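Novice: Need coordinates for the following:
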Amino acid sequence: MTATLATVLTASAAMADLQQGLSALEAGDYPVAAELLAVAADEGEADANFYLGRMLELGMGGAADMPTAVELYKLGAAGDSALSQNRLGLLYLQGEFVLQDYERAAELLCGSAEQGDANGQLNCGLLKLQGRGVEADAEGGIDMLKRAADQEHIGAMNVLAQALIAGEVAEKDEAEGLRLIQKTASFGNPVGLFSLGQAYVVGLGLDKNLVEAHKYFNLAAANGHPDALQARQVVEQQLEPAQVLEAQRAARIWRPEAVEPRSLLEAAETASE
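Specialist: Here you go, the predicted structure:
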């Protein structure tokens, strides 16, 4: 057997073990998942270190062990696992279980972004906009947000929408900002729902409609948006009782579009301040 063929077979076996490990994880069989993921990691599948780390971080199948999780993230990041780079980068950014280090955080998060990871793209984009760990670069930051938004990363779509509407760090484009808000709202995202309610209040790219605003603030409140209750109350004071009932009926029958869920294991925390 040639060295090249052996390498290919080993990589295939590692990928198979990784997929089987993730299937076991999805089924809640944590001991089997950990065993298969450990084999995949030993075979060189860098992402397996990330998933093992997340299991330890979240206490899946046993007690949480964050120090060991960090070491696994470091192993994964050294093997160019974009998932590991993103998680480890956030830890350096926050200074949790590692020394706070903005430059190292930016290196890891933007490395993850360049590999196409949507969470990494969002986080790298935020760092470029904030100038944390890297030179402030509004154009580069917006480009990263757009890359993540193109993958329908809801957080990136919301951040990008606000940037486009404000027109401070990106060229003003209210129509595109509204489109992104409508998209995230259609998924049932509380930020998107709240922002769409605001759009109806002021008539941003839409006819001003307080009944629709009440509906979306109601939906945002039901999904946990912290400012939606007060916003709904303010709008309600401007409506007739029959209009309030109309808005409530509309909220009651509203249904979100199906969206492919992102695993909690993928560490979707953001680099927002």
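Novice: alpha carbons only for contacts and neighbour counts from here, please
Specialist: OK.
Novice: what residues are up against the residue lying closest to residue 167 once chain neighbours are set aside?
Specialist: Excluding the flanking residues, the one nearest residue 167 by Cα to Cα, 6 or more residues apart in numbering is residue 173, at 7.1 Å. Neighbour list for residue 173: 164-165, 167 [criterion: Cα atoms under 8 Å, 6 or more residues apart in numbering].
Novice: Can you tell me how far residue 120 is from residue 14?
Specialist: Distance of residue 120 to residue 14, computed by Cα to Cα, to the nearest Å: 24 Å.
Novice: Please identify which of the two sits among more neighbours.
Specialist: Higher neighbour count among residue 120 and residue 14: residue 120, with 34 against 24, using other Cα atoms under 10 Å.
Novice: Helix, strand, or coil at the spatially closest residue to that one that is not a sequence neighbour?
Specialist: In this structure, residue 120 finds its nearest non-sequential neighbour in residue 113, 4.3 Å apart by Cα to Cα, 6+ apart. Following DSSP: H, G, I helix; E, B strand; the rest coil, residue 113 is assigned to helix.
Novice: right, and residue 113 touches residue 124 too?
Specialist: Yes: under the criterion of Cα atoms under 8 Å, residue 113 makes contact with residue 124 at 6.6 Å.
Novice: Which residue of these two possesses the greater neighbour count?
Specialist: Taking neighbours as other Cα under 10 Å, residue 113 and residue 124 compare with residue 124 leading, 34 against 25.
Novice: hmm, who's touching the host helix or strand of the more buried one?
Specialist: According to DSSP states H and E, residue 124 maps onto helix 118-130. With contacts defined as Cα under 8 Å, 6+ apart, helix 118-130 is touched by 82, 86, 106, 109-114, 133-138, 140-145, 147-149, 151, 153, 155-156, 169, 267-272.
Novice: and for comparison, fold this next one:
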Amino acid sequence: MSIKHLIITMMAMMAAMAINAQTTTDVATILKNAQAGNVKAQVQLANMLLAGNGVKTNHAEAVQWYQKAANKGNLEAQFNLAYCYEQGYGVQKNLDEAVKWYTKAANQGNLSAMNSLGNCYDTGGEGFDKNYAKAAEWYRKAADKGYGPAMFNLGNCYYLMKGVDLDYKEAIKWWEKAAAKGNAAAYYNLGYCYMKGEGVEPNPEKAFSYFVRLADTGDPRAQFEVARMYQNGEGVAQDNAKALEYYTKSAEKSYPSAQMALGRYYDSGTIVEQDYEQAAKWYLQAANQGNADAQYNIGNMYYNGMGVERNYDEAFKWMEKAALQGHASAQTGLGLCYYYGNGVKKNKDLGREWINKAAIMGDDYAKQVLKKLK
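Specialist: Alright, predicted model coming up:
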């Protein structure tokens, strides 16, 4: 090690020691002031204990210090104490206490507390009943003062008829206000309404503009919608490369519909070179998340040995999962497994029963199979 390097290293070590000493001194001072009744120090100490910033994390002690400061009317302490009661940090979860302290903070003009009150009444919890009218009331108080999250939540109330009359136009009005404040969640809802024509005239171009703004923040749902719109040329020029790009982004974030779409691309050889192993990979990921189409497709690949080694046990497992979700083609496949004893003990009667269920649902292949089995 050179002399210059040694000096620089020693200086860095000395600086770190000085910082640690200063931190220790600061903590001691804050603790002393908090114990002396200084409200600002009590809140500061509670924040440190809650986050483990400069001290060992201790949620229970944090709650005690928040309580002291909150009792003296400190707004930040009231809000944070309410949050601890809502989440069960350092204290048993208690929505009544959370609402009590959120209300005190809200009455001091804290917009986040107003929105949190709305959330408590909106979702309810153990020992605390939902009250959609109160939820909408608190959301509105914060929304009227320009608080973006409350604008979004109030829009949801109008869309879902929670505490207010159903009104898509009002929902869109508040979502657009929230979107103008940068609320990303509002982009998806607006995109959906403009795509479906709920509360507005259908406008695929506008729908796409909202979806792509959210997609580019990394939201997998929006990425899927953007991919689908590129694939179909809906609201944007058809672009297979872009469709693949956004499907991949969404699928890599474990969005099952996108994983299913990618599986189909590789299965059919459209857009990408046909690759059954890749198809099976994406189908399996979507199947594990409960996607019935993917469960059927991966079951079919196991049944036929496409992209995976043939395995009737696995084929039966996935066909059954999809069939129990009402997937007609899977019901046919499950019926064939039973009929021929593939992956399960042979049971021709049960096989016919499943195939008949699929036929009743309109599955043409099931109808053909039934004719052959007679």
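Novice: Post the TM-score for the overlay when you can.
Specialist: These two chains, once laid on top of each other, score a TM-score of 0.74 by TM-score structural alignment, normalised by the length of the first structure; 234 aligned residues with a Cα RMSD of 2.7 Å.
Novice: which residues are in contact with both of residue 113 and residue 124 of the first structure?
Specialist: Counting by Cα under 8 Å, 6+ apart, the residues touching both residue 113 of the first structure and residue 124 are residue 144.
Novice: Quick check: residue 344 of the second structure is in a helix.
Specialist: No: per three-state DSSP, residue 344 of the second structure lies outside any helix segment and is coil.
Novice: residues in contact with the closest residue to it other than its chain neighbours?
Specialist: Closest residue in space to residue 344 of the second structure, ignoring its immediate chain neighbours: residue 338 at 6.3 Å, by Cα to Cα, 6+ apart. Neighbouring residues of residue 338 of the second structure by Cα under 8 Å, 6+ apart: 344-348, 350-351.
Novice: mapped onto the first structure, which of the residues you listed hold?
Specialist: Here is what carries over to the first structure from the contacts of residue 338 of the second structure, by both residues aligned by TM-score structural alignment, their matches' Cα atoms under 8 Å: residue 346.
Novice: Could you dump the contacts of residue 338 of the second structure into a markdown table with neighbour count and distance to residue 21 of the second structure added?
Specialist: Shown next, in a markdown table, are those (neighbours: other Cα atoms under 10 Å; distance: Cα to Cα, whole Å):
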| residue | neighbour count | distance to residue 21 of the second structure |
| --- | --- | --- |
| 344 | 16 | 70 |
| 345 | 11 | 73 |
| 346 | 15 | 76 |
| 347 | 15 | 77 |
| 348 | 17 | 79 |
| 350 | 16 | 76 |
| 351 | 21 | 76 |
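Novice: Out of the contacts of residue 338 of the second structure, which comes closest to residue 41 of the second structure?
Specialist: residue 344 (68.5 Å; Cα to Cα).
Novice: The helix or strand that the helix holding residue 124 of the first structure is followed by maps to which residues in the second structure?
Specialist: As assigned by DSSP H and E, the chain's next helix or strand after helix 118-130 of the first structure is helix 138-150. Mapping helix 138-150 of the first structure onto the second structure (TM-score structural alignment) gives residues 240-252.
Novice: The aligned residue in the second structure for residue 180 of the first structure: neighbouring residues, count only.
Specialist: Residue 180 of the first structure maps onto residue 282 of the second structure when the alignment is built from TM-score structural alignment. When neighbours are counted by other Cα under 10 Å, residue 282 of the second structure registers 26.
Novice: can you check the one 4 residues further on too?
Specialist: Summarising burial for residue 286 of the second structure: neighbours were counted as other Cα under 10 Å, giving 26.
Novice: Specify the local secondary structure of it.
Specialist: Classified using three-state DSSP, residue 286 of the second structure is helix.
Novice: so how far is residue 238 of the second structure from the residue nearest to it when sequence neighbours are not counted?
Specialist: Distances taken as Cα to Cα, 6+ apart put residue 256 closest to residue 286 of the second structure, at 4.5 Å, once the chain neighbours are dropped. Using Cα to Cα, residue 256 of the second structure is found at 23 Å from residue 238 of the second structure.
Novice: on that earlier part again, thinking the match of residue 180 of the first structure is in contact with residue 259, fair?
Specialist: Yes: look at residue 282 of the second structure against residue 259 with Cα under 8 Å: they come within range, at 5.1 Å.
Novice: quick one, helices of the first structure?
Specialist: 3-26, 30-42, 46-58, 66-78, 82-94, 102-114, 118-130, 138-150, 154-166, 174-186, 190-202, 210-222, 228-236, 241-253 (DSSP state H).
Novice: one step back: compared with the second structure, how much does the helix holding residue 124 of the first structure deviate?
Specialist: Taken over the aligned residues, the distance from helix 118-130 of the first structure to the second structure averages 1.0 Å (mean Cα distance after the TM-score superposition for the first structure).
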